[in-house]
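In: Predicted model and sequence below, questions to follow.
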Amino acid sequence: MSSTTPASSGRRWDGTPIRTHRLRSLRLSESSPSRLLCTAQASRCRDCGNHITWHDRTDHRPIAMHPQELPATAVPLVCRWHIDSGIAHPADDGSPWCRIPHTVLCPARSASTLLTPKLTALRRRLALHTRRLTDNGTFTPPLAPTEPRNPAECRPARPVVQLLYGRYLAATPLDDIQCVAQTRTRRRCTQPVLDPTTEAGIWKLLPATPARGQLTLPATSMAVYDLSHLPYSEQLRWRTQRCPRHATTPGAPDLALTGWEVLDPLLHHPHIHTRLPDTARRRGNGQQSCHRRTAARQEP
């Protein structure tokens, strides 16, 4: 018996060629209505801990949706939404199924009068799930606005930032705001937006005047991290929530939604502060102490 010869490289045992497909990374289409590489960003509600999915709306603002579709007959007409090309539309598309915003079902909010019996039962199941998460220690409900703050805290948990002629509420402290761009390893960038090599903003006490037709705040002044003195490109980098490296990287898609919310005086009133935080800390006996800024830093 003659010895068999090994198959040549690039061919199978029977001599047929092996076709290899070159791996290609995902890219955003030029006609895509969203900057996100993936739609339906999975997350958890910070108020109740239940699963939610984030979608862009037609006005490019994010909205938290219940992750599952519901029968359209069980949802009031004003609460019906549908997803088209990753964009959430507040309307009924005529299909027997629809989507509903999480705020309608969130057990941490007051029950809406629009809830049908089926939505009430679903809201009750979400409340039970929140209770289980709390008992297991996997979810900690946020502190009520009436509870006293820790006097050792030197930074707002959700600061108010002024940029691009508007005021926004951040989702995390300033030094915890993370870049949303995708890296070459197809992971989310871990760099912060607040970079020490770039010019920083200035904490100011600005008049609590209404913005864009909003109601006047009860307080006469509010602590604002002002970025309006920075160049337009730098303010745009903060608004798109990118680190300095990915702000100048063309074609780098977003892997997460930005955490900005347009400041609403009534909704975000618990996060408005009338005193300036102090970022300078001094160490003594192994402890950190914080001091308020003097009144000379207050802006008229």
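Out: On my side now, so go ahead.
In: Going by C-alpha atoms from here, please, whenever you check contacts or count neighbours.
Out: Will do.
In: Any figure for the gap between the spatially closest residue to P101 that is not a sequence neighbour and T140?
Out: Leaving aside its sequence neighbours, P101 sits nearest to M65 (C-alpha to C-alpha, 6 or more residues apart in numbering; 4.3 Å). Going from M65 to T140 by C-alpha to C-alpha, to the nearest Å gives 21 Å.
In: The structure to be compared is supplied as follows:
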Amino acid sequence: MANGTHWDGSPVDDGTARSRLRGTMRLHKSSQSQTLRQHGINRCLYCHHPMEWYERFDTKTWLPLLQQVFPSRLVPERYHWSVFNGLVYLGDGGSGECRIAHPSMCPAMEHDDERALRRLRGHYAVTTRKWIEQGAFVPTPQKEVSEEDVVEQIAQADTETRHVITYTYWTWLGPSAIDEICCVARAHSTSERCQNPVFDSDLGEGTWTQVERPMPRGRTGHATLWSGQKMWVFDLNALYPDEYKRWRSQRCTSHAKSSAPDVKPPQWIPFDALRHDAFVVYDRPTAANARKRNEHPLKGLVQPLASAGRCSAEGCSNRSHRSEEDGWLCWVCEPIARRRARTHEQWQKPSLEKDPPF
């Protein structure tokens, strides 16, 4: 205990405040999530309806769901979600009941006119309008609300500086600067959020690296003007998997292997070079200057991923373990390209056996 704080960074109670009652909720032993349900619920900034946050089983990102459970037969199949062991999965899991993602119902977004969901969406819109008229809710000012805007509320950043981290092919945007990201675990002494930072300069985890700014996928990437520009990211590729897991779980070194639950979900969101243009850093940050870590003894024997070949097909992210020539296609895209070429060739050659259809 030093500087008026406990070992986990929580403030010491001086005795003037009432003793805080610790929560009686606890995580089930089969749960794959560290977040208690009471801490995974908040209200949408755009419609004020409550949302429950769950981690997706596939992308490991967080998805807000409606609190209600609906009969699967009344909801289109593509809107079906189910929760199992703390994670959210596609489909109803054969239970006959399903959950619905909040972005599919949020009144602040534009939705396709679907008869099956028209009444439910209308109910949500009317409720939001009543809250606004009664003065109970002031919506966040924004011209257009997209699905990404709703999902990225998990961060709720209160700072203009947000740094980007990279690990293998993943790129994540943090809720603040690297040295200001706080642990999300619950402090045992106060039952509140731990105040320790995730970054520890003594461990030498991560270095500032200049990388090429990623291009957006699809046709949007062809219209960008930043081709060849460099940006600064906090590189975590030197970490072992369990060390990277501590960063993704947003926990300090004291709670890295602790069974303490989270008071809120981790605040990392996938970095999008187009949407998060305001957080791209062009000058080397001065924050989080960690000491240099000793290189791994096998580093020189393993070919880095950056030098490996990448499929040239649009929208494909498959790579090769070796360098490839320009225009190389992966094992998935090459058969497709050959089939398209044969089809194109057949249409180009005139048929000699059949008369033309005119």
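Out: Received, thanks. Being a predicted model, the structure only gives us computed values, none of them experimental.
In: circling back to that earlier point, so what's the residue nearest to P101 of the first structure up against?
Out: I52, T53, W54, H55, R99, I100, P101, H102, T103 (C-alpha atoms under 8 Å, 6 or more residues apart in numbering).
In: what about 6 Å?
Out: The neighbourhood of M65 of the first structure, defined by C-alpha atoms under 6 Å, 6 or more residues apart in numbering, consists of I52, T53, I100, P101, H102.
In: If you rank those residues by neighbours, which is first?
Out: I100 (23 neighbours; other C-alpha atoms under 10 Å).
In: returning to what we had before: the residue nearest to P101 of the first structure matches what in the second structure?
Out: Under the alignment (TM-score structural alignment), M65 of the first structure maps onto L65 of the second structure.
In: E133 of the second structure - that's part of a helix, no?
Out: Yes - read with DSSP: H, G, I helix; E, B strand; the rest coil, E133 of the second structure is one of the residues of a helix.
In: contacting residues around it?
Out: By C-alpha under 6 Å, 6+ apart, E133 of the second structure has no neighbours at all.
In: circling back to that earlier point, how far away is the residue nearest to P101 of the first structure from L206 of the first structure?
Out: For M65 of the first structure relative to L206 of the first structure (C-alpha to C-alpha), the value is 34 Å.
In: Could you do N136 of the first structure as well?
Out: 43 Å.
In: The two: who's more crowded?
Out: L206 (17 against 10).
In: wouldn't that one be in contact with S221 here?
Out: Yes - contact criterion C-alpha atoms under 6 Å: L206 of the first structure and S221 qualify, at 5.4 Å.
In: Please identify which helix or strand holds Y168 of the first structure.
Out: Y168 of the first structure is located in strand 166-169, with elements delineated by DSSP states H and E.
In: Pull up the aligned stretch in the second structure for that strand.
Out: By TM-score structural alignment, strand 166-169 of the first structure lines up with residues 170-173 in the second structure.
In: Relative to the first structure, what is the average displacement of the matching stretch?
Out: Compared with the first structure after the fit, stretch 170-173 of the second structure shows a mean deviation of 1.2 Å (mean C-alpha distance after the TM-score superposition for the first structure).
In: so T120 of the first structure sits in a helix?
Out: Yes - with three-state DSSP as the criterion, T120 of the first structure is part of a helix.
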